[in-house]
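K.L.:
got a predicted structure here, sequence first:
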Amino acid sequence: MESKLLLYLKFENNIADSSDNHINGTLIGGVNYEQGVDGSGKAIVLGGLSSPDRISIPFDPSFQFSNEITISYWLKINNKRGTDGNGNEKTEGFHSIFQGSKVSNLLYTNWGNSTFYYPSNNIRLQAGGILNTHEWVHISYVISANSAVSYVNGVKYSENSEATPIDLSTSSGFSIGRQADNWYPLDGSLDNFRIYNRALNANEVKSLYETKQ
């Protein structure tokens, strides 16, 4: 499989895919845009419980990741208000960054962590520590045949070793901003959301952070 960037959402007042694949998603709900992380471009603003928006990315044949994937994005939490696991509103609750059939990412504002789930005995990988509101943070999750690594602002945060390769094969797309079943709407901003079909190395992740990409 060719090593490439599969999906790249710059959020320049739209949800167009800037990768060579041009995978056109569907915007569900109304969103706003604001100044992006680099100060010149734009970022998408998702409204949380008051406006539970999401982006639906359809399945594409290129989403056959084998056992490697990198998901990288800039996040700014605008409001920690969300829900718990039973759907009850909380002043500090759960928010969905993205969801797929084999990988998903939830933000737990009550714990100050972003948690990435992938199919290896229900393994979870954390990033963040304390995530502050109204503060941009760069988060990357890198899965390879033997390890899963999270990065925060270009620095390794946690790592899991894998005894056997992880099965990331999928036949579905992704939901960004809340889960497809309407759970956990994100109250925050996203910029430069990227999905690769390979595991980026530490220097490549650091470069994305330093160049605000």
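P.N.:
Cool, got the structure. Predicted model only: the values in this text are computed from it and were never measured.

K.L.:
only C-alpha atoms for contact and neighbour calcs from this point on.
P.N.:
OK.

K.L.:
all helices of this protein, in order?
P.N.:
202-210 (DSSP state H).

K.L.:
which of the residues in stretch 162-170 are buried?
P.N.:
166-168, 170 (16 or more other C-alpha atoms under 10 Å).

K.L.:
what about it, how long is it end to end?
P.N.:
Counting by C-alpha to C-alpha, to the nearest Å, you get 20 Å between the two ends of stretch 162-170.

K.L.:
distance check, Trp136 against Gln213.
P.N.:
12 Å.

K.L.:
CSV for the buried residues of stretch 162-170, including distance to Phe116?
P.N.:
Putting those into CSV (distance: C-alpha to C-alpha, whole Å) gives the following:
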residue, distance to Phe116
Ile166, 14
Asp167, 15
Leu168, 14
Thr170, 17
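
K.L.:
which one of these sits closest to Ile77?
P.N.:
Checking the buried residues of stretch 162-170 against Ile77 with C-alpha to C-alpha, the nearest one is Leu168 at 28.3 Å.

K.L.:
does the closest one touch Tyr117 like I think?
P.N.:
No. Contact criterion C-alpha atoms under 8 Å: Leu168 and Tyr117 do not qualify, at 11.5 Å.

K.L.:
overlap in contacts of the two?
P.N.:
Contact criterion C-alpha atoms under 8 Å, 6 or more residues apart in numbering; residues shared by Leu168 and Tyr117: Val103.

K.L.:
ok, now which ones touch His134?
P.N.:
Counted by C-alpha under 8 Å, 6+ apart, His134 has contacts 76-78.

K.L.:
quick one: which of the residues you listed is most hemmed in?
P.N.:
The most crowded member of these, judged by other C-alpha atoms under 10 Å, is Ile77 (23 neighbours).

K.L.:
follow-up on the earlier one: so which of the contacts of His134 comes closest to Gln179?
P.N.:
Ile77 (17.1 Å).

K.L.:
nearest spatial neighbour of Thr26, skipping sequence neighbours?
P.N.:
Take Thr26 and drop its neighbours on the chain: the residue closest to it by C-alpha to C-alpha, 6 or more residues apart in numbering is Ser56, 5.1 Å away.

K.L.:
how near is the one you found to Ile44?
P.N.:
Taking C-alpha to C-alpha, one finds Ser56 at 14 Å from Ile44.

K.L.:
of the two, who's got more company?
P.N.:
Neighbours per residue (other C-alpha under 10 Å) separate Ser56 from Ile44, with Ile44 holding more: 24 against 21.

K.L.:
putting a second one here so we can go through both:
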Amino acid sequence: MGVDHYITNLSASASAVVAFAEARNKIAAVTEFGATTDGIDDSTNANYYMDFLTYIKNDAVARKVAWVLTWRNGSPTHYWVPRIEDIHYDGFLKFFNDPFTAFENDIGDYYSYNFGTSIAPFCGLRGCEAGETCSSCPGDCGLCLMQKQDPIAHWQFDDASGATALDSSGNGNTGMLVNGPSWATASENNSLRFDGLNDMVSVEDGPLLSFTNTFTLSAWINLSAVDRSQSIISKGKCNINWVEYALEVGSDNKPRVFFSEKSADNQIVVASTALGPNTWYHIVGTYDGSAERIFVDGTLSGSLYTNHAMFDSTANLTIGARETDGSTICSGDNTVKELSGSIDDVRIYNRALTAEEIKSLYNAGASGTTSGARVSRPQHPTGLTAW
């Protein structure tokens, strides 16, 4: 996405939170002269924009926020801000007692820059290109300052044979093939097939696979059967452990991501997109500590704003089915929500990927389309600077 406006008419040395979205409004919340933001002041390049936003949100009387400048159809408009009630990264900006409800829509990513004698430039077209980093170009490379860039687990399923699925992240999360999921042929680039009966991949629990309040679950799937509940990624057992987190397809054929909070209530967001059979889809679920999101083929398909701490399950992580204890409450089976079809390129991150990162991941892996329907397995992305 290109940038068709630079921020202008801002006071010298004022800091600003810059927000923009595809084909929609551009918004800048401008602070007063001399305002400080938890260690980030007007003389500091405020790359740590989430701290900046949090400070504004927690300022009960909004002394630090002078006004909001918006662009509507290319024309700038000023609004005074009585109080900012809530802020979500890559989500919406909501005002307390503000009549302008249009601001409660998704307005894209938030970026904070220091404005000195000249306008701080955007780095490019929102792609994290060679030579750009999260700190030097947050507008292109997303929120990843001081965070591990690589997935903490990555099963490419390129093993082609054997009873284990190797973890290419280097973190040793080797998966054991249970009940015989089969390796796809070389022409299908070695994805893993599940029979919908009791096949799964089981990965031993470890500290890297449990999260406090942020994660990303990503996989390519191709369903052979539909109109049934099917598990893509799950951590937790029925009746023994609450499910810590899961990426699934419901009986309505819509993907969903959820996690259990510490009070054992599930926080679920369901995609608006229903999946069909015999088609490759890229499914991603994220939680950034304030919102859950579900993406289908690189596009946001559902969101839920929630800020609960996550339950920590000691159960193994499973791919292709959810493991149970075989009790009556679990229908007397040892596995439930068995997936019928193929799964490939499963990734888990301990942070929420940005919408731009997810789109890039989808674009890099997409291939083999016929009339818009994916008929061949995607290629593994390579050389993705953002991760």
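P.N.:
Arrived safely. It should be emphasised that the depicted structure is a prediction, and the values quoted were computed from it without experimental measurement.

K.L.:
strands - which of the contacts of His134 of the first structure land there?
P.N.:
Mapping these onto strands (DSSP state E) picks out 76-77.

K.L.:
and in the second structure, which of the contacts of His134 of the first structure remain?
P.N.:
Retained in the second structure (both residues aligned by TM-score structural alignment, their matches' C-alpha atoms under 8 Å) from these: 76-78.

K.L.:
export those residues to JSON lines and tack on distance to Gly128 of the first structure?
P.N.:
Below are these laid out as JSON lines (distance: C-alpha to C-alpha, whole Å):
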{"residue": "Lys76", "distance to Gly128 of the first structure": "12"}
{"residue": "Ile77", "distance to Gly128 of the first structure": "12"}
{"residue": "Asn78", "distance to Gly128 of the first structure": "16"}
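
K.L.:
check those residues against Asn197 of the first structure and report the nearest one.
P.N.:
Looking across those and measuring by C-alpha to C-alpha, the closest to Asn197 of the first structure is Lys76, at 25.0 Å.

K.L.:
do I have it right that that closest one meets Glu135?
P.N.:
Yes. With contact defined as C-alpha under 8 Å, Lys76 of the first structure counts as touching Glu135 (5.4 Å).

K.L.:
can you tell me which residue in the second structure aligns to Gly29 of the first structure?
P.N.:
For Gly29 of the first structure, the aligned position in the second structure is occupied by Asn179, per TM-score structural alignment.

K.L.:
cool, and Tyr118 of the first structure?
P.N.:
Checking TM-score structural alignment: Tyr118 of the first structure goes with Phe259.

K.L.:
need the contact list for its match.
P.N.:
Per C-alpha under 8 Å, 6+ apart, neighbours of Phe259 of the second structure: 243-246, 266-268, 310-311.

K.L.:
and for Trp155 of the second structure, the neighbour number?
P.N.:
Neighbour count for Trp155 of the second structure, taken as other C-alpha under 10 Å: 22.

K.L.:
identify the residue of the first structure aligned to it.
P.N.:
Using TM-score structural alignment, Trp155 of the second structure pairs with Leu9 in the first structure.

K.L.:
also Thr31 of the second structure?
P.N.:
Checking TM-score structural alignment: Thr31 of the second structure goes with nothing.

K.L.:
so how many other residues sit close to Thr31 of the second structure?
P.N.:
The tally of other residues near Thr31 of the second structure (other C-alpha under 10 Å) stands at 25.

K.L.:
pretty sure it is touching Leu69, no?
P.N.:
No. Thr31 of the second structure is beyond contact range of Leu69, at 11.3 Å (criterion: C-alpha under 8 Å).

K.L.:
ok, now which ones touch Thr26 of the first structure?
P.N.:
Thr26 of the first structure touches 15, 55-57, counting by C-alpha under 8 Å, 6+ apart.

K.L.:
recalculate using a threshold of 10 Å.
P.N.:
15-16, 54-58, 175 (C-alpha atoms under 10 Å, 6 or more residues apart in numbering).

K.L.:
which ChimeraX command selects the buried ones in those?
P.N.:
Listed next is the ChimeraX selection for buried residues among the contacts of Thr26 of the first structure, using 16+ other C-alpha under 10 Å:
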select :15,16,54,55,56,57,175
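
K.L.:
would you convert the contacts of Thr26 of the first structure into a markdown table that also reports distance to Lys90 of the first structure?
P.N.:
Putting the contacts of Thr26 of the first structure into a markdown table (distance: C-alpha to C-alpha, whole Å) gives the following:
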| residue | distance to Lys90 of the first structure |
| --- | --- |
| Ile15 | 29 |
| Ala16 | 33 |
| Arg54 | 20 |
| Ile55 | 24 |
| Ser56 | 26 |
| Ile57 | 28 |
| Pro58 | 31 |
| Ser175 | 23 |
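
K.L.:
for burial, what's the neighbour tally of Thr37 of the second structure?
P.N.:
Residues near Thr37 of the second structure, counting by other C-alpha under 10 Å: 19.

K.L.:
equivalent analysis for Arg72 of the second structure, please.
P.N.:
That count, for Arg72 of the second structure with other C-alpha under 10 Å as the rule, works out to 12.

K.L.:
same deal with Ser40 of the first structure?
P.N.:
Using other C-alpha under 10 Å as the criterion, the residues surrounding Ser40 of the first structure number 8.

K.L.:
now swap in Thr185 of the second structure and tell me
P.N.:
Thr185 of the second structure: 11 neighbours (other C-alpha under 10 Å).

K.L.:
list the contacts for it?
P.N.:
Here Thr185 of the second structure is in contact with 160, 191-192 (C-alpha under 10 Å, 6+ apart).

K.L.:
wait, Leu339 of the second structure touches Ser234, no?
P.N.:
No. Using C-alpha atoms under 10 Å, Leu339 of the second structure makes no contact with Ser234, being 11.8 Å away.

K.L.:
between the two, which one's more packed in?
P.N.:
In this view Leu339 of the second structure and Ser234 are compared by other C-alpha under 10 Å, and Leu339 has more residues nearby, 32 against 26.

K.L.:
alignment lookup: the more buried one to the first structure.
P.N.:
Checking with TM-score structural alignment, Leu339 of the second structure has Leu186 as its match.

K.L.:
could you do Ala291 of the second structure as well?
P.N.:
Ala291 of the second structure maps onto Ser147 in the first structure, by TM-score structural alignment.

K.L.:
next up, the contacts around its match.
P.N.:
Here Ser147 of the first structure is in contact with 68, 159-166, 199 (C-alpha under 10 Å, 6+ apart).
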